[in-house]
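S.K.: Curious how this folds, go ahead:
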Amino acid sequence: MTIRFGLLVFPGIQQLDLTAPYEIFASTEGAEVHLIWKDTSPVISATKLPLQPTTTFAECPQLDVLCVPGGGGINALLEDEIVLSFIRARAEQVRFITSVCTGSLALGAAGLLKGRKATTHWNALDFLPSFGAVPTAGRIVRDGNLITAGGVTAGIDFGLAVVAALISQEEAETVQLSLEYAPAPPFHSGTPEEATADVIARTKWRLAGTRAAREAIIARWTASQRELA
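M.R.: Next up is the predicted model:
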C-alpha cells in the first residue's frame, strides 16, 4: 500500500526542517513523498540551498500526511491566503496534519490550532497563544491527528513518530537503524534549559531580526481576526 507524504517547500525554508523528515519518510517502505509549492521552480532555503518542488498546489495528489516545515520564510506564509487555503483544504483530507519548528505558526494562521496542544521552536513558543493554541513544550506533541515538532532537528524524531503512528513501531525502528540514528551530540546546548546564559543571549541576538518581523506579522494577523469577529 502506498502512503503519500507531502511537505510544503517555500522560499526561506529552513532546509533541515524539510530534509530531516523527508529522509525518514522517503526511507519508509511503500512511501511516496511530494514537495509542494505554488509552482515547480526551484526555491532557495534560508541557508541558500536550492530545493526543487515536485508538484504544485493544483496538481498535488491525495495525501496521507501534510507537513509544514518552518524557517524565516514562514513569516510571508502567515499572510499568504493561497498557501493558507491549501493547508486548510488538505487538513480536512489527510490522516495527519503536521509541522516542524515554526511551521506550526502557519497551521495556526490557517485556523487549525484553536484549543489544541502544539509546539514549535523554543524561540517562538510564546506566539502560539495568538492562534488559540495551547503551547506545549516538547520534542513532539500530538493532539489527535495534529502532530507538531519542536525546532529544526526535532524533525528526525518527528518523522519516526509519524511513521510509527501510520504503519508500526517496527517500521519506524527499521528506518532508524537503516539511517543509524543514534544521536550523541558533542555539546549539551540544544535547549535553553541546557545552554549557558551567554549562549542563549548570543542565539537570541542572532534570531532577533526574524523574530521582530514575525511579531509585527502576528500582530497584524491578530488585528485582522478581531475585525472579522
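S.K.: hey, let's count contacts and neighbours off CA atoms from now on
M.R.: Will do.
S.K.: Closest to the centroid, which residue in the chain?
M.R.: V100 (2.4 Å; Cα atoms, centre = their mean).
S.K.: contacting residues around that residue?
M.R.: V100 makes contact with 17, 67-70, 120, 148-152, 154-155, 158, according to Cα atoms under 8 Å, 6 or more residues apart in numbering.
S.K.: Reformat these as TSV; add distance to I217.
M.R.: Formatted as TSV, the contacts of V100 follow (distance: Cα to Cα, whole Å):
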residue	distance to I217
D17	21
C67	22
V68	18
P69	18
G70	15
T120	17
T148	21
A149	22
G150	21
G151	20
V152	22
A154	25
G155	25
F158	27
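S.K.: Can you tell me which of these has the most neighbours?
M.R.: When neighbours are counted by other Cα atoms under 10 Å, P69 leads the contacts of V100 with 34 neighbours.
S.K.: Can you tell me how far the nearest residue to I3 once chain neighbours are set aside is from I13?
M.R.: Computed as Cα to Cα, 6 or more residues apart in numbering, the closest residue to I3 that is not its neighbour in sequence is A31, at 4.9 Å. Remark: distance between A31 and I13 (Cα to Cα, to the nearest Å) = 23 Å.
S.K.: One more: V83?
M.R.: With Cα to Cα as the criterion, V83 and I13 are 14 Å apart.
S.K.: Give me the more crowded residue out of the two.
M.R.: I13 (27 against 19).
S.K.: List the buried residues in the helix or strand S85 falls within.
M.R.: Of the helices and strands defined by DSSP states H and E, S85 is found in helix 81-91. By 16 or more other Cα atoms under 10 Å, the buried positions in helix 81-91 come out as V83, L84, I87, R88, R90, A91.
S.K.: this one next, for a side-by-side:
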Amino acid sequence: MYAQIVLFDGFDPLDVIAPFEVLAAGSDAVGGELIVDLVSAEGPRAVLSGTRGLVLNATARLDPTRPGYVVVPGVSGPTVGDPDEGVETIPVLLARFGDTDAAPLLRQALRNPAVTVAAVCGGSLALAMAGLIEERHAVTHVQGMDMLEATGVHAVPARVVDDGDLVSAGGVTSGLDLGLHILEREYGPRIAHAVEALFEYERRGTVWRNSGRQPVVV
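M.R.: Next up, the predicted model:
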C-alpha cells in the first residue's frame, strides 16, 4: 500500500512532515508494507514551501492509480494583505491549487475506489476550492471553516473527519492525528499505539464519522 504526500508550491511544511513521520514510523512497524513517498504532480523536483524558503524534494510523480492514500497539505503564508498589491495570502494560494496539475490528478484519485484522499489543515480547502469535494464532510483550520462551508462542503468541527474515501484533519498539528488514524484504520490499534508511544503523543478527540445515532441535544 502507498501513502503519497503531495508537495506543491507554497505548501505548509508541518502539514507534510507530521503525517510523513507518523506514516514512516508506521511503515517500520509493519515491516515496510506501507510505502511513503513525497510526490508532486510534475514528478521529482525541489518544491518551495510557504515558510521561510524551506524546500522539500519530491521523489516521484503523483500517481492516482496507486492503491492507498494521497495526502494533501495546506499552505503557509500571510493571512492579511491585498492580493491586488501582490500579497499572496493563504486564500489566494489555496485557490491557486485548482489551477495546478495536481487538481486533475486528485480528481482521478477521488474517483478511484482503491484510493483514499486525506487532507491536513487547509488541504481540504484546496480540494474544496478546486470543486473536488462538494457535498462531502470535512474539516479544516478553524479560521477556514466558514469558507469551507461556502464551497458546498459539510464542515464538521472535529479534530479528524472520516468520510470514507475522504479523510481530513483540522489545524496544522492535527497531521499527527491524521497519520495515526490512517495507521489504526489500515493496521489496527496496536500499530497506531506503538507509534503514539514512540512519538510520546496522544491523539485528541473522537474521529467523526457520518454514522450512528443523531444526538437529541447538541
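S.K.: hmm, back to that, return the residues in contact with the residue nearest to I3 of structure 1.
M.R.: A31 of structure 1 touches T2, I3, R4, F5, F25, counting by Cα under 8 Å, 6+ apart.
S.K.: What is the aligned counterpart of A155 of structure 2 in structure 1?
M.R.: Here A155 of structure 2 is matched to P135 in structure 1, going by TM-score structural alignment.
S.K.: Considering the contacts of V100 of structure 1, which are maintained in structure 2?
M.R.: With both residues aligned by TM-score structural alignment, their matches' Cα atoms under 8 Å, the contacts of those that structure 2 also has are 17, 67-70, 120, 148-152, 154-155, 158.
S.K.: Aligned to the residue nearest to the centre of structure 1, what sits in structure 2?
M.R.: In structure 2, V100 of structure 1 lands on V120 (TM-score structural alignment).
S.K.: How much space separates that match from G170 of structure 2?
M.R.: 6 Å.
S.K.: list residues touching both of the two?
M.R.: Jointly contacting V120 of structure 2 and G170 under the rule Cα under 8 Å, 6+ apart are T140.
S.K.: can you map out the strands along structure 2?
M.R.: Remark: strands assigned in structure 2 by DSSP state E are 2-6, 35-40, 45-48, 55-58, 60-61, 68-72, 115-120, 137-138, 154-155, 160-162, 166-169, 208-209.
S.K.: Distance to M147 of structure 2 added to the ones you listed, as JSON lines?
M.R.: Formatted as JSON lines, the strands of structure 2 follow (distance: least, Cα to Cα, whole Å):
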{"stretch": "strand 2-6", "distance to M147 of structure 2": "22"}
{"stretch": "strand 35-40", "distance to M147 of structure 2": "26"}
{"stretch": "strand 45-48", "distance to M147 of structure 2": "25"}
{"stretch": "strand 55-58", "distance to M147 of structure 2": "28"}
{"stretch": "strand 60-61", "distance to M147 of structure 2": "30"}
{"stretch": "strand 68-72", "distance to M147 of structure 2": "18"}
{"stretch": "strand 115-120", "distance to M147 of structure 2": "16"}
{"stretch": "strand 137-138", "distance to M147 of structure 2": "12"}
{"stretch": "strand 154-155", "distance to M147 of structure 2": "9"}
{"stretch": "strand 160-162", "distance to M147 of structure 2": "17"}
{"stretch": "strand 166-169", "distance to M147 of structure 2": "15"}
{"stretch": "strand 208-209", "distance to M147 of structure 2": "20"}
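S.K.: and of the ones you listed, who's closest to E186 of structure 2?
M.R.: E186 of structure 2 lies closest to strand 68-72 among the strands of structure 2, at 9.5 Å (Cα to Cα).
S.K.: Residues contacting that closest one, please?
M.R.: Contacts for strand 68-72 of structure 2 (Cα under 8 Å, 6+ apart): 1-7, 64, 109, 114-120, 123-124.
S.K.: Structure 2: which residue goes with N145 of structure 1?
M.R.: Looks like N145 of structure 1 aligns to D165 there (TM-score structural alignment).
S.K.: which residues does its match contact?
M.R.: L110, P113, V115, T116, V117.
S.K.: One more: T120 of structure 1?
M.R.: V100, C101, T102, G103, S104, L105, A137, T148, A149, G150, G151 are the contacts of T120 of structure 1 under Cα under 8 Å, 6+ apart.
S.K.: How about L84 of structure 1?
M.R.: Neighbouring residues of L84 of structure 1 by Cα under 8 Å, 6+ apart: L77, L78, A106, L107, A109, A110.
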